[in-house]
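Asks: make a model of this:
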Amino acid sequence: MPESTPEVLFVCVHNAGRSQMAAGLLDHHAAGRVVVRSAGSQPADQLNPAVVEAMAEIGIDISKEFPKPLTEDAVKASDVVITMGCGDECPYFPGKQYLDWKLEDPAGQGIDAVRPIRDEIDARVRALLAELLPGDKASD
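Replies: Just a heads-up that it's a prediction; the model follows:
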């Protein structure tokens, strides 16, 4: 068992699609073993409805989530910061692990375009969880 609970922050521009899916998936698979946050450098007014629908299809309800602004405190509190297309707008702090996931943006896309993005994020989240909690069995 790790000495402390790993903390992960997912960041994209609007915090309405990719970062919300990643946070929902990691929260689901980690089952309380990882602190999960998401934020946007320019948060939208609401989540992308196709993203909410794509997540509901796999049994994860993110309908009550909302886009949140990126704060320095959220970055400072995180062990791993995963960016998804926010470029140089993400604050950098030494000692943090930064990953940049190149993913298609689901903004303005229908459910058929969002599903493969969701599935790609799911594969990456499962791999990340295996790194964060080696030897630990991820839940499904």
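
Asks: contacts, neighbours, all on C-alpha from now
Replies: Noted.

Asks: all strands for the chain, in order.
Replies: With DSSP state E as the criterion, the chain has strands at 7-12, 35-40, 80-84, 97-100.

Asks: who's in contact with the shortest one?
Replies: Outside of strand 97-100, the residues within contact range by CA atoms under 8 Å, 6 or more residues apart in numbering are 79-85.

Asks: now render those residues as JSON lines, adding neighbour count and distance to residue 27.
Replies: Formatted as JSON lines, the contacts of strand 97-100 follow (neighbours: other CA atoms under 10 Å; distance: CA to CA, whole Å):
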{"residue": "79", "neighbour count": "17", "distance to residue 27": "15"}
{"residue": "80", "neighbour count": "21", "distance to residue 27": "14"}
{"residue": "81", "neighbour count": "26", "distance to residue 27": "15"}
{"residue": "82", "neighbour count": "21", "distance to residue 27": "15"}
{"residue": "83", "neighbour count": "26", "distance to residue 27": "17"}
{"residue": "84", "neighbour count": "21", "distance to residue 27": "18"}
{"residue": "85", "neighbour count": "20", "distance to residue 27": "21"}
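
Asks: please provide the structure for the following sequence as well, for comparison with the first:
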Amino acid sequence: MTATVLFVCVHNAGRSQMAAGWLRHLGGDAVEVRSAGSLPGDQVNPAAVQAMAEVGIDISDQRPKVLTPEAVEASDVVITMGCGDACPVFPGKRYLDWPLADPAGQGVEAVRPIRDEIERRIRELLAELEVSPRA
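Replies: Okay, the predicted model is just below:
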């Protein structure tokens, strides 16, 4: 069974995009990845794109998407990253909150430690989902 994971942050331009990039990269076809924002921005944060490119993951083609109740309902795991109470709650879903610094307006130097913490959490998530990370 493929698990579906939804990452949610306010602008869907930094943290959630980096998390989705890591999960797609490490989880491959074993995980379906979605991301959305309660107030999506116009574009993915260029510093997040640069920080991910440094580790060989291209998220430059991603676009912020609006969070819908349908996206939450269709997901097995919903991971919030500072979207507050804008996330709809459905019974039977697993909810995690990852309190991560917001990379908005930060340079790549400030985004790198956020990227690295997201990678650590993604690897933990994959272990919980019993998915072996790809090399």
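
Asks: picking up where we left off before, closest to residue 120 of the first structure out of the strands of the first structure?
Replies: When the strands of the first structure are compared by CA to CA, strand 80-84 sits nearest residue 120 of the first structure, at 12.6 Å.

Asks: what's that closest one in contact with?
Replies: Contacts of strand 80-84 of the first structure (CA under 8 Å, 6+ apart): 7-13, 18-19, 75, 90, 96-103.

Asks: how close does the lengthiest helix in the first structure sit to the second structure?
Replies: Across the first structure, the longest stretch assigned as helix under DSSP state H is helix 111-132. Mean deviation of helix 111-132 of the first structure relative to the second structure after superposition (mean CA distance after the TM-score superposition for the first structure): 0.3 Å.

Asks: residues in the second structure matched by that helix, start to end?
Replies: Mapped onto the second structure using TM-score structural alignment, helix 111-132 of the first structure spans residues 108-129.

Asks: enumerate the positions of the matching stretch that are buried.
Replies: 108, 110-112, 114-116, 118-119, 122-123, 125-126 (16 or more other CA atoms under 10 Å).

Asks: go on, stretch 23-31 of the first structure?
Replies: Buried positions in stretch 23-31 of the first structure, judged by neighbour count with 16+ other CA under 10 Å: 23-30.

Asks: on that earlier part again, any of the contacts of strand 80-84 of the first structure buried? List them.
Replies: Buried by 16+ other CA under 10 Å: 7-13, 18-19, 75, 90, 101, out of the contacts of strand 80-84 of the first structure.

Asks: still on that earlier bit, would you format the buried residues of stretch 23-31 of the first structure as a markdown table with distance to residue 61 of the first structure included?
Replies: Shown next, in a markdown table, are these (distance: CA to CA, whole Å):
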| residue | distance to residue 61 of the first structure |
| --- | --- |
| 23 | 12 |
| 24 | 8 |
| 25 | 10 |
| 26 | 13 |
| 27 | 11 |
| 28 | 10 |
| 29 | 13 |
| 30 | 15 |
